[in-house]
Structure formats: structure tokens, C-alpha cells
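Peer 1: pasting the sequence and the predicted model now:
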Amino acid sequence: MSGPDISVVICVYTEDRWEDILAAVSSVRAQAYRALETLLVVDHNEALLDRLTKEYKEAADVRVLANAGPRGLSAGRNTGIAASYGEVVAFLDDDAVAERDWLRYFAAGYADPRVMAVGGRTEPIWASGRRPDWFPAEFDWVVGCTYLGLPDGRVEVRNVLGGNASFRRTAFDFAGGFATGIGRDGDRLPLGCEETELCIRLTRARPDTVLLIDDRAVIHHRVPEPREHFRYFRTRTYAEGLSKALVARSVGAGKGLESERRYTTRVLPAGVARGLRDAVLARRGGAGRAGAI
């Protein structure tokens, strides 16, 4: 299949995710649409850097390198972008696995030269084996997954979601890289929104830009047990508010909060109504979901 060469960047930071990292790389190497290369960017962890270098020393299609910038996900991604050779750069979380046609659907989106980014759908793998009864699907973004309320199919969006996303290389020429003051830093307060800020900068720099989400480009993202509890839910939603404030300060509240207004005025009220209806019908977790929202 003809199409753009795609480099896949996986940012890693802890040996605690060793098996997850190996699974993520294996899922990329098994793609029907072959990646040009896989880059593992290690975030200031010498032991992990050495271990991964040894693990993949015989793999011509996998490169291991150190984050060349400050600690954090944004700088790691920027390191991967700078070191990669593909016409398109895709990003996969280190605790996720991609379905076999993931890159094929990404590549198809770039047939339109206006398309500068293509994202996909991220499904949760709950550590307990099932979604907590109280956890509303409208908040699956809390655990890095596609949430109820996003449009289905292949659609234009304001921004893609960073753990399952790709960008045309020229997008970074127009807009620069990921802002290092916004994204995550290991296990510290779980900030985010770095991809939102980048996408808004990109559409401002090139107004005819098209950004897509294709929900056929699927990855499966592990949700560890501590993230199934309300304590993490509360911490992550608070951190998201801080991140949105940083984005609004950077790009203005108009674009910076455009999608969030629809989410809070349409998606969340509908979620509360569903939860209350389920509670009236004695369905498990309905009141908890309404309360969480």
C-alpha cells in the first residue's frame, strides 16, 4: 500500500511499565501498514535507557534515545520528532497496544494535503476487568481514552488526543513543537492538553489546516488499578482544569475553551440525566455516575 512513511514515537519513563513497553513496540512492529521506524524516547532514566538499548540492539527498525530536553512528555515527543525520518510522526502511549490497522487508517487520512493531523479511538483496558460502576463514560479522558460525547466516524476536530495521534512533519514547521510547560511529567500532578495547544497554534499558523479523528484507528490503553478510584478521578479532573487555564492563557479563551463549552453544556448534562434515569430504574451505578459528573 502506497502512502506516507510513518515514524512512531513512544515516550517512556519507568521500568515499572517494562512489559507494557514491550507490548506497545510489538503492536507497532505487527502493523499491516509498516512503520518506517519506532523511536523509544526515555525520559531521564538511565537504567531504563540501558535496558531498552540492550533489548533492541539487534532491531534495525527500533531506536532507543534519551530525552534531549527537560523532563516531561512534551520534551520527549519533541526529541522524537527531531530524531525521526518519517513524513508523518505518530505517537503511541507506552501502556497501550495498537490494533493491526492503526497506521493504515492514519495513512489514509493524509491523502488530502490539507490534513495535518489524524487521531484515533482509544479504548480502556481496566485493571479490574471491568469499568467501575460509578465511572461515567463521559470522563474516559481522565484515563487517557476516548470519551462518550466525541463524534463517531472520521470527522474534523479542533484537536487530536496525544496518546493516539499522528502529525504531518510539516505541521511542526508551521507551528513548532509541543509546549514544554503544559504536558505531563512522569507520575507528578497529571497535567495535559499539550496536543490541544499545539493543534490550536497549528490552525492559527495555517488556517486551511484540517485535523481528523478516525475512530477506526484503534488502540487499547491500560488503566492501572489506582486510576479506577475516585481519588485519582478527582485529582486528574482538577489537573485538567489547570491545564485548560494554561492553554487559554497561551492561545486565548475563545479557541482554547471552544470544545469544552459544548462538552460542559451538552455532553455532561446529558450524562447526569442518564445517570439519574439509571438510578430510578435501579440500574447499577447510576447515582454514582451522576454524582461523579
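Peer 2: Received it, and whenever you're ready, just let me know what you need. Just so it is clear, the structure is predicted and the values come from calculations on it, not from any experiment.
Peer 1: C-alpha from now on. contacts and neighbour counts both.
Peer 2: OK.
Peer 1: now the biggest strand by length in the chain, how far from the centre of its chain.
Peer 2: The single longest strand within the chain, with elements called by DSSP state E, is strand 210-223. Centre-to-centre, strand 210-223 and its host chain are 8 Å apart (CA atoms, centre = their mean, to the nearest Å).
Peer 1: for it, packing partners?
Peer 2: Judged by 3 or more CA pairs under 8 Å, 6 or more residues apart in numbering; DSSP states H and E, the packing partners of strand 210-223 are strand 96-98, helix 102-109, strand 115-126, strand 154-156.
Peer 1: can you get me the start-to-end distance on stretch 218-237?
Peer 2: Taking CA to CA, to the nearest Å as the measure, stretch 218-237 stretches 24 Å from start to finish.
Peer 1: circling back to that earlier point, for His44, which of the helices and strands packed on strand 210-223 is the nearest?
Peer 2: Closest to His44 of the helices and strands packed on strand 210-223, according to CA to CA: strand 96-98, at 20.9 Å.
Peer 1: which residues touch stretch 125-133?
Peer 2: Under the criterion CA atoms under 8 Å, 6 or more residues apart in numbering, residues 220-225, 228, 284-286, 288-289 lie in contact with stretch 125-133.
Peer 1: ok, and here's another one to check against it:
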Amino acid sequence: MKISVVIGTRNRGPLIEATLKSILEGKRPPDELIVADQSDADTTRAAVELFTEKYTAVRYIKTDTRGVCIARNIGMAAASGEVIAITDDDVVVCDDWLERIEQEFLSYPDLAMYFGTVIPPSTYDYKTEFIPHTILPTKRPVKWYEGCALMGMGANMALRRSTVESIGGFDPATGPGSSLTGNDEREYAMRALCGLPGSPGLRVHLSDEARVIHHAGARRGDEYHRFVHQMNGTGEGRYWAYVLRRKFRPQYAFKCFQKNVRAIGSFSKDILRGRRPVGAKTYWHYLRGFWGGMFAPSSTLPLASSNSVPYSPRTVGSVMSSSESNEMPVR
């Protein structure tokens, strides 16, 4: 089985060195490692150059686009592997990362998408800082109707090439660098689980076996609170407004209803017990984002980009929108 690894990056410079080293020196090296670089300067390219002489699998693509979803789409369109593994530029993968991913796809021929665990570093202090992470349960399939919070991260996921050809790439309206700032993995996984209109849903697995360590990007103090309120509050509210108005499916409406009922039920229970509701401020930010998005003029919401509909590498121009991308030889 040929496996390609795709990393979208922007202005991380030498930070990506640890990521590349951990991937290339793992028990199961990638057949292809593609870095789609949106950086303003050449520091990331210089970091990639350190590996190209020793590892012929490394490919570098320079693009003037913005947004991690667009970078990932460019990388996936250029990838030739049967399975495409995706990670971020600020993680270190465990030495059996690709080995675990390969085993999963070999064991389940109908598996379309896979999410692994993202753990914080050993120095992480959850009381004073926040580093995005997700500790997933023991390996199992996930259903579209399960809890909203149960989903993986793009820092540790993989999918078959046939999945990309069937349901398309990441939606550029979501994710870091976009107007919605996040929820890119959730939208993609839900699209796989539900299937496109007129087509059946696909198999998605969550697992704690393939692991990566998210060692950078800690938010502390006021930045921590702003980030959490944005990620779980305003940004998520605007995301649900976006998918309900631009990509309406009955399953999406159910998930949104499910989230609100659970939150209101939890709040009501706390109030009846005389306790301050947990997460009240974040939920307030969520409501602001959701209702603001639902009742805002249609022109203020991002369009449901054609970049996220089925495409093949031959139509990579549509994936990159109007921006240009060039694969550059790294010497």
C-alpha cells in the first residue's frame, strides 16, 4: 500500500523540522511526503531542504494561497498514494504512526477516513494553558448521529484517495486562515459519514492507536480564554449557521439540535442545583455566533465553495481557486 503524507504550513519556519524528522525516521516511512507551503518568507523552504538530499520522498510545493484547507487540498491533489495521511507542522508523530494507519486501512477495505489521537506534551498544564488535543476512545467506527464533541483533528487523520475523489477535499470556507476559523475536520467527517446527496455514507474510524504529540501553539492567560471562546463559542456557532444555510442536510439539522438540547439540559441541571453553569460564557459566545450567522444577510456568509466538491488531480486548478501553486525543486 502506497501512503502519501500531506502537511499544509505557513510561516512556521524551523518548527516543521521536528515534524518531518519524526515522520521520515518512523518505523514505516512514507512513500511520499508533500509540504504545501503558504509562507511569506523562505524559512520553511530552508527547513525542508535539510531533508531532501537524504529522503527522495520529500516534495515541496510553494503556493501563494491562504488557509490550511486550501494547502491540504493542493497537497492531496498532488499526492499519488492510495492512502493520504494528514498532519500539522507543529506536531511530532510517534514512531509507529504510519504503521498503525496502514494496518487500519489494510484491516478494513471499506474504511474511508481515519482519525487518531492528538496528545499534548508531557509539560502541558491544563489549568493554565490550552493546546488543542483530542484523546480518542479505543478503536471503533463513529456514526453521524453521535455527540458533536466526538471527532478527531486534522493534525492526525488519513483517508483513501477514493474518498477524496468521491466527496471532494476540505471546504476552504472552514479551518484556520478562513472566515470560519475552524471546524474543517468536523465538516469533512460529517460529509463522509452522511455522503453527498443521493449517495450512501462512508465508514469513519476513531482510534487511540496512531498518535501524534502537539508540542506547540499553547495559549495562556487572556489569549487562552479568547481562543476557547472563539473555537468552542463564536466560531462554532457561525459554523453551524454556515452548514445549515449553505449545505443543508437533515443530519446537520439534527446534530445542531442535539448540541443545543444537551447544552441547555446541562445548564438547567446546574441552575436547579444552585450551581453556576459550567461553560456559560462559551455557550453565550456560541449563541451569538449561531444566531448572528442564521439571521445575517446571506451575502455576509462564506459561499459553499466549489473547491469542496468532488475533484481529481487533473482539476487541481479548481481546488486552488484563483491563486497559483507551483511545485519547486528543492536543491
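Peer 2: Sure, I can see it. Please read these numbers as outputs of a predicted model, since none were measured by experiment.
Peer 1: TM-score of the superposition?
Peer 2: After superposition, the two chains reach a TM-score of 0.76 (TM-score structural alignment, normalised by the length of the first structure), with 267 aligned residues with a CA RMSD of 3.4 Å.
Peer 1: make CSV out of the helices and strands packed on strand 210-223 of the first structure and add distance to Gly275 of the first structure and mean neighbour count.
Peer 2: Output for those, formatted as CSV (distance: least, CA to CA, whole Å; neighbours: other CA atoms under 10 Å):
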stretch, distance to Gly275 of the first structure, mean neighbour count
strand 96-98, 29, 25
helix 102-109, 33, 21
strand 115-126, 20, 23
strand 154-156, 28, 16
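Peer 1: of all these, which one is nearest Ser166 of the first structure?
Peer 2: Nearest to Ser166 of the first structure, of all those, is strand 115-126, at 5.3 Å by CA to CA.
Peer 1: the closest one to helix 102-109, inter-axis angle?
Peer 2: Counting by axes from the mean of the first three to the mean of the last three CA atoms, to 10 degrees, strand 115-126 of the first structure lies at 150 degrees to helix 102-109.
Peer 1: and strand 115-126 of the first structure, how far from the chain's centre?
Peer 2: In terms of CA atoms, centre = their mean, the gap separating the centre of strand 115-126 of the first structure from the centre of its chain is 7 Å.
Peer 1: could you do stretch 86-100 of the first structure as well?
Peer 2: The answer for stretch 86-100 of the first structure is 9 Å, by CA atoms, centre = their mean.
Peer 1: what range in the second structure does that stretch sit on?
Peer 2: On the basis of TM-score structural alignment, stretch 86-100 of the first structure is assigned to residues 81-95 in the second structure.
Peer 1: tell me which residues in the matching stretch are buried?
Peer 2: Neighbour-count burial for stretch 81-95 of the second structure flags 81, 83-95 (criterion: 16 or more other CA atoms under 10 Å).
Peer 1: what about the longest strand of the first structure, how far off from the second structure?
Peer 2: On superposition with the second structure, the mean distance recorded for strand 210-223 of the first structure (mean CA distance after the TM-score superposition for the first structure) is 1.4 Å.
Peer 1: thinking again about what came up before, got the buried residues of stretch 81-95 of the second structure as CSV, with distance to His285 of the second structure columns?
Peer 2: CSV is the format used below for the buried residues of stretch 81-95 of the second structure (distance: CA to CA, whole Å):
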residue, distance to His285 of the second structure
Gly81, 41
Val83, 38
Ile84, 35
Ala85, 33
Ile86, 30
Thr87, 29
Asp88, 27
Asp89, 29
Asp90, 28
Val91, 29
Val92, 33
Val93, 34
Cys94, 36
Asp95, 39
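Peer 1: what is the nearest of the residues you listed to Gly175 of the second structure?
Peer 2: Of all the buried residues of stretch 81-95 of the second structure, Gly175 of the second structure sits closest to Asp88, with 12.4 Å by CA to CA.
Peer 1: for that closest one, give me its contacts.
Peer 2: 7-9, 19, 154-156.
Peer 1: that one and Gly177 of the second structure, how far apart?
Peer 2: According to CA to CA, Asp88 of the second structure and Gly177 of the second structure sit 14 Å apart.
Peer 1: which non-adjacent residue is nearest Met185 of the first structure?
Peer 2: Quick fix: residue 185 of the first structure reads Asp, not Met. Nearest non-adjacent residue to Asp185 of the first structure, counting by CA to CA, 6 or more residues apart in numbering: Gly72, 4.0 Å away.
Peer 1: Ile182 is in contact with the one you found, correct?
Peer 2: No - Gly72 of the first structure lies out of contact with Ile182 (CA atoms under 8 Å); the separation is 9.2 Å.
Peer 1: what number of residues lie near the residue nearest to Asp185 of the first structure?
Peer 2: Applying other CA atoms under 10 Å, we find 24 residues neighbouring Gly72 of the first structure.
Peer 1: give the aligned equivalent of it in the second structure.
Peer 2: In the second structure, Gly72 of the first structure lines up with Gly67, judged by TM-score structural alignment.
Peer 1: got the contact list for Val92 of the second structure?
Peer 2: Val92 of the second structure sits in contact with 18-19, 22-23, 212-215, where contact means CA under 8 Å, 6+ apart.
Peer 1: mind running it again at 10 Å?
Peer 2: Residues near Val92 of the second structure by CA atoms under 10 Å, 6 or more residues apart in numbering: 16-23, 118, 121, 211-216.
Peer 1: for the helix of greatest length in the first structure, the distance to its chain's centre please.
Peer 2: Using DSSP state H to define each element, the first structure has its longest helix at helix 230-251. Its chain's C-alpha centre and that of helix 230-251 of the first structure lie 15 Å apart, by CA atoms, centre = their mean.
Peer 1: and what of stretch 56-63 of the second structure?
Peer 2: Using CA atoms, centre = their mean, the mean C-alpha position of stretch 56-63 of the second structure is found 20 Å from that of the whole chain.
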